[in-house]
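Q: What follows is a protein structure lacking sequence information:
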């Protein structure tokens, strides 16, 4: 986030926060859907994230990058809401087929999305933050409040699991031809 916009928000400028919200809402919702695997839970997590950011912006350390701070709040909200939902309901979460990331080719999207969604959240969330959001391992460790070497290990294992999953899909596709 640009520093001037951040300063305006901190000074109570509601138009500046509205600008920030409009700039971030689509990306934030996409990440929340990838984490929660549920469009409605993702919308709730996204809404709560913006509320928490607005209320707690005074605690943000401007000497550090903003995005890891913001996405740590989003990730924590997703976890909190998924945990709450698990207690309330046993309904199965679903993948929203309308979610697309501009860095993924449309033809490859469904298989890649299926592969990412098949991962345990331990590997799925670091993969999303690294390859869909472009965060460094250090930033991911900040977001997830986990040791950087643990993140590297989870990314390595996640990539291997994705590769195996996609290879299995390809093999099954060849058998049906």
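A: Arrived safely. Fair warning: this is a prediction, and the values are worked out from it, not measured in the lab.
Q: alpha carbons only for contacts and neighbour counts from here, please
A: OK.
Q: residue contacts, the residue nearest to the spatial centre of the chain?
A: Closest to where the C-alpha atoms of the chain average out (Cα atoms, centre = their mean) is residue 31, at 3.1 Å. Counting by Cα atoms under 8 Å, 6 or more residues apart in numbering, residue 31 makes contact with residue 128.
Q: What strand or helix carries it?
A: Applying DSSP states H and E as the criterion places residue 31 in helix 14-36.
Q: So for that helix, what gets flagged as buried?
A: Neighbour counts over helix 14-36 (16 or more other Cα atoms under 10 Å) mark 16-17, 20, 28-36 as buried.
Q: follow-up on the earlier one: from residue 63, how far out is the residue nearest to the centre of the chain?
A: 25 Å (Cα to Cα, to the nearest Å).
Q: So which residues of the chain form helices?
A: For the chain, applying DSSP state H gives helices covering 3-10, 14-36, 39-56, 66-88, 106-118, 121-127, 137-144, 148-175.
Q: which outside residues touch the third one?
A: By that I understand helix 39-56. Applying Cα under 8 Å, 6+ apart, the external contacts of helix 39-56 come out as 17, 21, 25, 28-29, 32-33, 35-36, 70, 73-74, 77-78, 81-82, 94-96.
Q: Second structure for comparison follows:
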């Protein structure tokens, strides 16, 4: 999946080949659905938001200037579509309390998330992320699972990169509170098994 390929299909669509859009939908449908599910926390709403996202992308494709990656453009449309859905249904989750964490503890969570692909706990960690408020889960998913840079995430959520950095830091702290309750015993058992 390359940016160059995306632009080839975009040109074909803009020249009247609607079938080329099916290729882009197929390429990004899982990513869009995953992000929508992180924000909306409801499968049906996420499916609807995903469909709405692709309809909006198709209708506004002529305005895509190629200044960012096409995936970033799609994430931004998906993000805004989910925000609209949240406003419509007035779904607001209570913020989770953040305990005082040391920098070392925050670095530990960072290391754990960065090594997800090497561990068997990916599903458990995704389940923990699903317990976070919409925005926190969305940001962590973009950063750790979609490998977007701070600048790309800032483009998606229309915030300054430094603001995104602060929000990611807070999101990791919130995730650590969930980890401590749900995963810590599992992780301890895993590491003790590794030392034997």
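A: Structure received. Computed from a predicted model, the values in this text were never measured in an experiment.
Q: what's the mean distance for the helix holding residue 31 of structure 1 versus structure 2?
A: Aligned to structure 2 and superposed, helix 14-36 of structure 1 gives a mean residue distance of 1.4 Å (mean Cα distance after the TM-score superposition for structure 1).
Q: Report the aligned residue range of structure 2 for that helix.
A: Using TM-score structural alignment, helix 14-36 of structure 1 corresponds to residues 18-40 of structure 2.
Q: one step back: can you redo the buried residues of helix 14-36 of structure 1 as a markdown table with distance to residue 127 of structure 1?
A: As requested, the buried residues of helix 14-36 of structure 1 are exported to a markdown table (distance: Cα to Cα, whole Å):
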| residue | distance to residue 127 of structure 1 |
| --- | --- |
| 16 | 31 |
| 17 | 29 |
| 20 | 25 |
| 28 | 16 |
| 29 | 17 |
| 30 | 14 |
| 31 | 11 |
| 32 | 13 |
| 33 | 14 |
| 34 | 10 |
| 35 | 10 |
| 36 | 14 |
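Q: Tell me the one of these nearest residue 131 of structure 1?
A: residue 31 (11.4 Å; Cα to Cα).
Q: measure that closest one to residue 12 of structure 1 for me?
A: 27 Å.
Q: for residue 145 of structure 1, same thing?
A: Distance of residue 145 of structure 1 to residue 12 of structure 1, given as Cα to Cα: 29 Å.
Q: ok, now residue 54 of structure 1?
A: Residue 54 of structure 1 is 9 Å from residue 12 of structure 1, by Cα to Cα.
Q: quick one: which of those two has more around it?
A: Shown here are residue 54 of structure 1 and residue 12; by other Cα atoms under 10 Å, residue 54 has more neighbours (15 against 11).
Q: right, and residue 34 of structure 1 touches residue 119 too?
A: No. Shown here, residue 34 of structure 1 and residue 119 do not form a contact pair, counting by Cα atoms under 8 Å, at 10.9 Å.
Q: Leaving out chain neighbours, which residue sits closest to the residue mapped onto residue 136 of structure 1 from structure 2?
A: Matched by TM-score structural alignment, residue 136 of structure 1 corresponds to residue 149 in structure 2. Excluding its sequence neighbours, the residue lying closest to residue 149 of structure 2 (Cα to Cα, 6 or more residues apart in numbering) is residue 143, at 6.7 Å.
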